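[1] quick one: sequence and predicted model below, then my questions.
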Amino acid sequence: MAQPNAVSCRVLWSPVVDRARVRALMSDEERARYGQLAAPEDRARYATARALVRTALGRATGVAPRAVAFSRRCRYCGGPHGKPRVPGAAARFSLSHSGGRVVLAVAEHAEPGVDVERVAAREVDRLAPRVLSERELADFREIRPEDRPAAYHVYWTRKEAVLKAVGRGLSVPLRGLTLAAPGQRAALLSWDGAPGAGGAGAPAIALADLRPGPGYAAALAVETPGRIELAEWDLDGPLDVP
């Protein structure tokens, strides 16, 4: 049970699995989307993600997984492009996948955002000025060049998790967010032009780094003024939600 001023959040990790039992949970619309994906690895990640979220939300709401209904009503404008949720349910969720990892975060009465990225040998010195604030960029340039790809992905996943928690995509400039440096406890330090802030400053966000395994970076954000009481589970597959 979560302590006072804490939000209990479960983070479920699944390997990528594409089997008939996994695909059977998809809705007709999801099956159509699955069929449009050309690459086998993309289809496998999509099938795993849909099975994981349906199994977990079915458990949380007492509904058969394939019968779980989702809404994408935007909290800001009411349009049909917002963060997915189950109407009427206390459970809120966020989903991400990269490479061979799929992750789902589920919280009660608070909006989570989760992101995982496989660390790649990108041109991070070129990309960093587009993503990092001036303060972050100064910290980034103090990092040894060989350690910068991992550090860049820490920044990226933390920022993506924050934007997912508040239901905003990359339409919000990433450089407006300033986060604690990699190696420090994850925290949102400031947010210029935060959505819905009304001039009152950044929304209340709690952040935590996750344990995705070697070669990956991952982060969790929860829209709350309290702290996160986190439990991470490594599953054998997307149907094995405890």
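    Here it is on my side, so go on.

[2] going forward, measure contacts between C-alpha atoms and count neighbours the same way
    OK.

[3] measure residue 177 to residue 203 for me?
    The gap separating residue 177 from residue 203 is 11 Å, by Cα to Cα, to the nearest Å.

[4] mind checking which of the two has more residues around it?
    Applying other Cα atoms under 10 Å to residue 177 and residue 203 shows that residue 177 carries more neighbours, namely 23 against 18.

[5] what about the nearest residue to that one once chain neighbours are set aside, neighbour count?
    If you skip the residues right next to it in sequence, residue 177 has residue 191 as its closest partner in space, 4.5 Å away by Cα to Cα, 6 or more residues apart in numbering. Neighbourhood size, residue 191 [other Cα under 10 Å]: 19.

[6] next one for the comparison:
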Amino acid sequence: MVRALDLLSFARPLVGDMPLELWLLDLSGPPPAEAIAWLSQEERDRAARFAFSLNRDRYLNAHIALRLVLKEYCGLAPQRQRFVPGPDGKPQLTEPADCHFSLSYAGDVALMGIDCDKAVGVDIECDRPIPDADELSVLHFHPREQLALSSLPALFRHGTGFLQGWTRKEACLKALGHGLTMPAAQIHSGLKGRRPVRMDGRVVLEVGCCPPLTGYTAAWARTIDHQDRHA
């Protein structure tokens, strides 16, 4: 079946109590050949290096869908969109420069966050057991998060409970532009709810869990001014 080259064939918006726009991207199926031409030579070269066609198709579909969503916000046709590494290495549009986005993959889907004012980060993970959740939390979670995680029932703690904390932390690091180069335990992003994140005594981020997604756990983060009303 040939996929139509329109936004709704690739993506659907997520609705919830969030200050940014979230889209769930469908990465299944073969990418439309004509849309591959929208991508840069660097993207096409990277896709060609994937050893398995499944991973190659997911990568291509994600970058095609990314352009279709961005077109809705910046008005640029997909083939006219150009990306460069930002100061922190994150890809950003050359124009408009204030159109911020973040992309995360998990299986046959990707999560995209977009904001036309503040830097954003998103992360999505496939739901699965995490047998070493306790050990990982000691390495990567803030002491308060470790305490909160330890209070959860074992089955939840070694699965969704840990993934909620992990995706929130990843989203924060992406919004800050640090990836995993910054010790994750320095950030207290919590395990649930929408909350401010403080660093050096001031609010720098807001973080929250995404609306429920069957088979997945996901979170978003967005930089904010320290005087923001949610702080």
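    Arrived safely. Owing to the predicted nature of the structure, the values given are computational and were not obtained by experimental measurement.

[7] quick revisit: my read: the residue nearest to residue 177 of the first structure touches residue 204, true?
    No - applying Cα atoms under 8 Å, one finds residue 191 of the first structure not in contact with residue 204, separated by 10.6 Å.

[8] buried set for stretch 100-114 of the second structure?
    By neighbour count on 16 or more other Cα atoms under 10 Å, the buried set for stretch 100-114 of the second structure is 100-106, 108-114.

[9] which of these lies closest to residue 58 of the second structure?
    Lowest distance from residue 58 of the second structure to those (Cα to Cα) belongs to residue 108, with 6.9 Å.

[10] what's the matching residue for that closest one over in the first structure?
    Matched by TM-score structural alignment, residue 108 of the second structure corresponds to residue 100 in the first structure.

[11] equivalent analysis for residue 57 of the second structure, please.
    Correspondence of residue 57 of the second structure to the first structure, assessed by TM-score structural alignment: residue 44.

[12] run the chain-centre distance for the host helix or strand of that match.
    Under the criterion of DSSP states H and E, residue 44 of the first structure resides in helix 40-61. Taking Cα atoms, centre = their mean, to the nearest Å, one finds helix 40-61 of the first structure lying 14 Å from the centre of the chain it belongs to.

[13] now do the contacts for the residue nearest to residue 177 of the first structure.
    With contact set as Cα atoms under 8 Å, 6 or more residues apart in numbering, residue 191 of the first structure has these partners: 176, 177, 178, 201, 202.

[14] redo that, cut-off 7 Å
    176, 177, 178, 202 (Cα atoms under 7 Å, 6 or more residues apart in numbering).

[15] so which of those sit within strands?
    177, 178 (DSSP state E).

[16] distance to residue 56 of the first structure added to the contacts of residue 191 of the first structure, as JSON lines?
    JSON lines is the format used below for these (distance: Cα to Cα, whole Å):
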{"residue": "176", "distance to residue 56 of the first structure": "33"}
{"residue": "177", "distance to residue 56 of the first structure": "31"}
{"residue": "178", "distance to residue 56 of the first structure": "32"}
{"residue": "202", "distance to residue 56 of the first structure": "31"}
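
[17] from the contacts of residue 191 of the first structure, which is closest to residue 209 of the first structure?
    Residue 209 of the first structure lies nearest to residue 178 out of the contacts of residue 191 of the first structure, by Cα to Cα, at 15.7 Å.

[18] show me where the second structure has its helices.
    Assigned by DSSP state H, the second structure shows helices spanning 33-36, 41-48, 53-74, 133-140, 143-150, 154-156, 162-176.

[19] ok so, going back, ok, now how distant is the match of residue 57 of the second structure from residue 159 of the first structure?
    26 Å.

[20] likewise residue 132 of the first structure?
    10 Å.

[21] any residues in contact with both of those two?
    Common contacts of residue 132 of the first structure and residue 159 (Cα under 7 Å, 6+ apart): residue 174.

[22] and the strand ranked longest in the first structure, what other elements does it pack with?
    Longest strand of the first structure, by residue count under DSSP E: strand 6-15. Contact here means 3 or more Cα pairs under 7 Å, 6 or more residues apart in numbering; DSSP states H and E; on that basis strand 6-15 of the first structure packs against strand 101-108, strand 227-234.

[23] make CSV out of these and add distance to residue 221 of the first structure.
    What follows is these, written out as CSV (distance: least, Cα to Cα, whole Å):
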stretch, distance to residue 221 of the first structure
strand 101-108, 9
strand 227-234, 9
